[in-house]
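Trainee: Quick one: sequence and predicted model below, then my questions.
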Amino acid sequence: MTSLWFERAWIGNRWEKGVRLRIADGRIASVETGAVEEAGDERHRVALPGLCNVHSHGFQRGMAGLSERRSRPDDNFWSWREIMYRFLDRLTPDDVAAITAQAYAEMLETGFTRVGEFHYLHHDPAGAAYADPAEMAGAIARASAATGIGLTLLPVFYAHGNFGAAPPSAGQRRFLNDIDGFAKLLDAARPKLSGDANIGVAPHSLRAVTPDELEALLDMSPVGPVHIHAAEQEKEVADCVAWSGARPVEWLLGNAGVDARWCLIHSTHLAEHEVSRLAASGAVAGLCPVTEANLGDGIFPAIDYLAAGGRFGVGTDSNILVDAAQELRALEYSQRLAHRARALLAGEEAPFVGANLFARALDGGAQALGVPAGLAVGHAADIVSLDLDHPSFAGSDDATLLDRWIFAARAGAIDSVWRAGVKRVEKGRHVDAEAIAATYRACIARLLA
């Protein structure tokens, strides 16, 4: 049994002093508060529960920074997507494992301890299924095992190029399945998971799945997370209205039985009535503010959504920049830019923005990935330790500590990270960072040669 003692720890969405966590078999065996440090304790200053990254495309870490050149006057999400399609054309399972491991190590270093991998790259470069239909899912599982991050695998069903079962493009050939093929993929993926990894299902979007296929997917996976891209782009909304007479989130809420096991990724473009209905559904909005800014997606209506009781988690999506605090910071800053005001994602009962954002992202992210949230007996020992000797924390008290981390700290604010009780990050670096990075560099050099 491992014993960790902290000066303070975030327990039940508030700070407790003198906290001892005893860990056995990867889980928290006991939580003591008001405890005095004892011989045998490993001592640290501040403990936070690790955050869940609700939305990642691991392989896209390899193209970060490669799409920032203007290629046409109307550069937007759709032109970026063509660059992404060209990048993935050459990827092998080993490439995906190497690139994804780099992303996962960076996630752990910045405070994410579990990731929801929205995994849609299934087939070989010609678009043919591998002999093992879950070959690529196995690459994701290898990356998780190599880094130690917790995994919620979200195999993606993708069958069409646009609403109304439009034919897919050539660039989408590596994603495509019919229902029977996807069922085989899902069955083949489950044995590749280990530890406390879990699995859900991810209809890619209403562009890529018909209503009948969506119903079949839900029958195929009656429990566990359900994730779907929704209303990321204005063109998507317009195309959905032309197809169905309803907006994407409106259609899902009215036809798909959206409830607490659903996570609607982005939901950037919501009408007023959709905001309140999505909040009331119990589903989680999966927000990826850094990627949404990078792609020019738009700004999620977070103020109204939270006022209506909505739940959210954050994700790194394209992995253009992997940083948990940056996602939370970008969410608040997007609201400030849109409304030209400050401290918007706080309230009378939670006046400090950082603490409010962290608490909500912690709870919503765990719900979206189907795991319990926080540092509590029986939960996975997923712990993030802040380094209070970091200059950004000078003079911090309980009220301002999370604000200092999210809004003012740069690299080095995180000291250690434990995932399932194993220390994966020490002195701010993943314990296998050099080996992971060396494999990643060799992979990218070959791909871009």
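Mentor: Great, that's in hand.
Trainee: contacts, neighbours, all on C-alpha from now
Mentor: Noted.
Trainee: Hmm, Ile199 and Ser221 touching each other?
Mentor: No - Ser221 lies out of contact with Ile199 (CA atoms under 8 Å); the separation is 9.5 Å.
Trainee: pretty sure Asn177 is touching Ala159, no?
Mentor: Yes - counting by CA under 8 Å, Asn177 does reach Ala159; the two are 5.6 Å apart.
Trainee: For those two, indicate the residue with more neighbours.
Mentor: Taking other CA atoms under 10 Å, Asn177 and Ala159 do not tie; Ala159 has more neighbours (26 against 20).
Trainee: Could you tell me how far that one is located from Pro225?
Mentor: 20 Å (CA to CA, to the nearest Å).
Trainee: The closest residue to Arg114 other than its chain neighbours: what's it in contact with?
Mentor: Of all residues not flanking Arg114 in the chain, Gly150 sits nearest, at 4.1 Å (CA to CA, 6 or more residues apart in numbering). Residues near Gly150 by CA atoms under 8 Å, 6 or more residues apart in numbering: Thr113, Arg114, Val115, Ser144, Asp196, Ala197, Arg419.
Trainee: contacting residues around the last one?
Mentor: Residues touching Arg419, when contacts are defined by CA under 8 Å, 6+ apart, comprise Gly26, Thr113, Gly148, Ile149, Gly150, Ala380, Ala381, Asp382, Ile383.
Trainee: now what about stretch 312-322, what contacts it?
Mentor: Outside stretch 312-322, the residues that touch it by CA under 8 Å, 6+ apart are 52-58, 60-61, 63-65, 103, 106-107, 110, 284-291, 294, 323-324, 327-328, 360-366, 368.
Trainee: What subset of these is buried?
Mentor: 52-58, 60-61, 63, 103, 106-107, 110, 284-291, 294, 323-324, 327-328, 360-366, 368 (16 or more other CA atoms under 10 Å).
Trainee: In strands, which of these appear?
Mentor: Among the buried ones among the contacts of stretch 312-322, DSSP state E puts Cys52, Asn53, Val54, His55, Ser56, Val284, Ala285, Gly286, Leu287 in strands.
Trainee: which two in those are spaced the farthest apart?
Mentor: Distance extremes for these: the farthest pair is Ser56 and Val284 at 15.6 Å, using CA to CA.
Trainee: which residues in the protein form helices?
Mentor: For the chain, helices defined by DSSP state H occupy the ranges 77-88, 93-110, 135-147, 179-189, 211-220, 234-244, 248-255, 272-281, 289-294, 302-307, 324-339, 353-369, 401-403, 433-447.
Trainee: so what does the longest one touch, helix or strand wise?
Mentor: Packing contacts for helix 93-110, counted by 3 or more CA pairs under 8 Å, 6 or more residues apart in numbering; DSSP states H and E, involve helix 135-147, helix 324-339, strand 414-419, strand 422-426, strand 429-430, helix 433-447.
Trainee: A further structure is provided below for comparison with the first:
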Amino acid sequence: MGTPALWAPQAWLPARGWVDGVLLTPGRDGCWQAVQAGVAQPPEAATVLPGPVLPGLVNAHSHAFQRAFAGLAERREAAQDDFWGWRDRMYAVANRISPAQLQAVASQLYAELLQGGYTQVLEFHYLHHQPDGRPYPEPLAMAQALAAAAQATGIGLTLLPVLYQRAGFAQPALRPDQCRFATTPAGVTAMREGIRAWGLPGVTAGVAIHSLRAAEPDAITALVQGCAGDAGPIHIHIAEQTAEVSDCLAATGRRPIEWLARHVALDARWQLVHATHATPAEMDAVAAAGAGVVICPSTEANLGDGILDLPGWLARHTITSIGSDSHVARHWPHELRALETSQRLALRQRNVAAAPEQGQPATAARLFNHSLAGGAAAAGFAAWGLVPGARADLLVLDGAAPGLLGVPVSQALDGLVFAADAPAFRQVWVAGQCRVRDGRHVQAAALAEGFVGAMQALWA
């Protein structure tokens, strides 16, 4: 017997926003079979949801192992600190974490992401081998740990095995503390196919290139050729740091996005992660190709990356999604607020992302709708949200949460993004199953115990 129909007093529907009385019927396949608006009263057999309903969002960029490092790099002993100093300290956990510890850390993270309103996570996965660089007896051991965490918590997972070959444009080999990242184009596509062969529900796969500095041009070409005819997503870190842009110019004579657009046939499969430092011409090239941009506001702020040109990307109708990346924040309203407030600080304006001239005066709604569509594109999903054929995911708002109490439903999304200072989801459903009740994952206590054990072993 399948999950009974769910009735919401209000729900956020495509192109309509808040709609009263929505009946949502999951099918046996875990996808929405029907979405019917204007149902004033819940049918007798329906489950009545205890608040307004939003679709879940895709977290389009994650390094799960970095959850074990969140909050542990906020001191400075040298004259200054930057991304590169943070990266070297981050390698301390990257080079110690075992498959069992990764599973425990990822399980805690994925529960927190569900509590924060994400129902799908895209893992930019480069911890492939043992710390000394030797393959595990089971070559996909680390990917299996992530998949096991996703299965245990109920979140959807897209694994993106990463091409990683060198330490920098002028460093043709990996550093000793990067040897467990080593891959080849053939190895990456083999991992993708191996993950797909598992046939796990809710687990999909694409590929990723760590960055232009970490992959040889010929290898990038070979990987792209290996993806010919495959619909899976292709992700790449790009133009995150000004030093990266300078190094790319010195090595190739072109800026990172400019180089990429000239050397590969960008299309809708491509997702450019960060793209913080992009010129108008580079932005034009990305938009013309139909590629997407993945923005990670909390991490980009934490690492001092800089502020991207959000109005420029929006003006070009580029599909943008959000990710929590290093997981210093783990709920999407925080990311959307940080994205908008960074623009306000830089431009000394308010409601930068709103577009009243396009009939979109609400900042939160425009950002949310972009993230909804962008997340689907980043994961390679044809359907996403509260529509027939999409996976049966939803979020139930807690109307009594700080920032939402007393706010009219018509402006609940505004309150959620700009006034709620903690996750405000009473329930979270994935594939027709309730995974979060009363704001906590249904297995929160057991997952936390495993996480604490892993943290103690990592940092003792």
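Mentor: Sure thing, it's come through. Computed from a predicted model, the values in this text were never measured in an experiment.
Trainee: Which stretch among the helices and strands packed on helix 93-110 of the first structure is buried most, on average?
Mentor: Stretch with highest mean neighbour count among these: strand 414-419 (a mean of 26; mean count of other CA atoms under 10 Å).
Trainee: how about it, aligned to which bit of the second structure?
Mentor: Aligning strand 414-419 of the first structure against the second structure (TM-score structural alignment) gives residues 425-430.
Trainee: Now the matching stretch on the first structure. Mean distance?
Mentor: Superposing on the first structure and averaging over aligned pairs (mean CA distance after the TM-score superposition for the first structure), stretch 425-430 of the second structure comes out at 0.5 Å.
Trainee: Now do that stretch: distance to the chain's middle.
Mentor: Relative to the centre of its chain, stretch 425-430 of the second structure is centred 18 Å away, using CA atoms, centre = their mean, to the nearest Å.
Trainee: for stretch 288-305 of the first structure, same thing?
Mentor: Relative to the centre of its chain, stretch 288-305 of the first structure is centred 14 Å away, using CA atoms, centre = their mean.
Trainee: which parts of that stretch are buried?
Mentor: Buried positions in stretch 288-305 of the first structure, judged by neighbour count with 16+ other CA under 10 Å: 288-292, 294-295, 297-302, 305.
Trainee: Mind listing residues that contact stretch 242-257 of the first structure?
Mentor: In contact with stretch 242-257 of the first structure (CA under 8 Å, 6+ apart) are residues 163-164, 206, 214-215, 230-231, 236-238, 240-241, 258, 267, 270, 274, 277-278, 281.
Trainee: Quote the end-to-end distance of that stretch.
Mentor: End-to-end distance for stretch 242-257 of the first structure, by CA to CA: 22 Å.
Trainee: Now do it: which range of the second structure does it align onto?
Mentor: The aligned range for stretch 242-257 of the first structure in the second structure is 250-265, by TM-score structural alignment.
Trainee: what's the offset of that stretch from the middle of its chain?
Mentor: Taking CA atoms, centre = their mean, one finds the center of stretch 250-265 of the second structure at 25 Å from the center of the full chain.
Trainee: Could you do stretch 439-449 of the first structure as well?
Mentor: With CA atoms, centre = their mean, you get 25 Å for stretch 439-449 of the first structure.
Trainee: Same question for stretch 203-216 of the first structure.
Mentor: Relative to the centre of its chain, stretch 203-216 of the first structure is centred 22 Å away, using CA atoms, centre = their mean.
Trainee: so it aligns onto which residues of the second structure?
Mentor: If you align by TM-score structural alignment, stretch 203-216 of the first structure falls on residues 209-222 of the second structure.
Trainee: now stretch 114-127 of the first structure
Mentor: Against the second structure, stretch 114-127 of the first structure falls on residues 120-133 (TM-score structural alignment).
Trainee: Roughly how far does the equivalent of Leu447 of the first structure over in the second structure sit from Ala78 of the second structure?
Mentor: Aligned counterpart of Leu447 of the first structure in the second structure: Leu458 (TM-score structural alignment). Separation of Leu458 of the second structure from Ala78 of the second structure (CA to CA): 24 Å.
Trainee: same thing with His370 of the second structure?
Mentor: For His370 of the second structure relative to Ala78 of the second structure (CA to CA), the value is 40 Å.
Trainee: Aligned to the residue nearest to Arg114 of the first structure, what sits in the second structure?
Mentor: By TM-score structural alignment, Gly150 of the first structure lines up with Gly156.
Trainee: and the corresponding residue of the second structure for Thr316 of the first structure, how many neighbours does it have?
Mentor: Here Thr316 of the first structure is matched to Ser324 in the second structure, going by TM-score structural alignment. Under the neighbour criterion other CA under 10 Å, Ser324 of the second structure is assigned a count of 26.
Trainee: Let me know the distance separating the alignment partner in the second structure of Leu328 of the first structure from Trp32 of the second structure.
Mentor: Aligning on TM-score structural alignment places Leu328 of the first structure opposite Leu336 in the second structure. Using CA to CA, Leu336 of the second structure is found at 26 Å from Trp32 of the second structure.
Trainee: Also Gly359 of the second structure?
Mentor: Going from Gly359 of the second structure to Trp32 of the second structure by CA to CA gives 29 Å.
Trainee: higher neighbour count, those two?
Mentor: Trp32 (24 against 8).
Trainee: correct me, but the more buried one touches Ala383?
Mentor: No - the criterion here is CA under 8 Å, and Trp32 of the second structure misses it with Ala383 at 10.2 Å.
Trainee: which residues do these two both contact?
Mentor: Gly389, Ala390, Arg391.
Trainee: Please pick the buried ones from these.
Mentor: For those, buried by 16+ other CA under 10 Å: Gly389, Ala390, Arg391.
Trainee: Show me what the last one aligns to in the first structure.
Mentor: Using TM-score structural alignment, the equivalent of Arg391 of the second structure in the first structure is Ala380.
Trainee: That match contacts Gly421, correct?
Mentor: Yes - the pair Ala380 of the first structure / Gly421 is scored as a contact, 7.4 Å apart, by CA under 8 Å.
Trainee: Which neighbours do those two have in common?
Mentor: Shared contacts of Ala380 of the first structure and Gly421, defined by CA under 8 Å, 6+ apart, comprise Gly26, Arg27.
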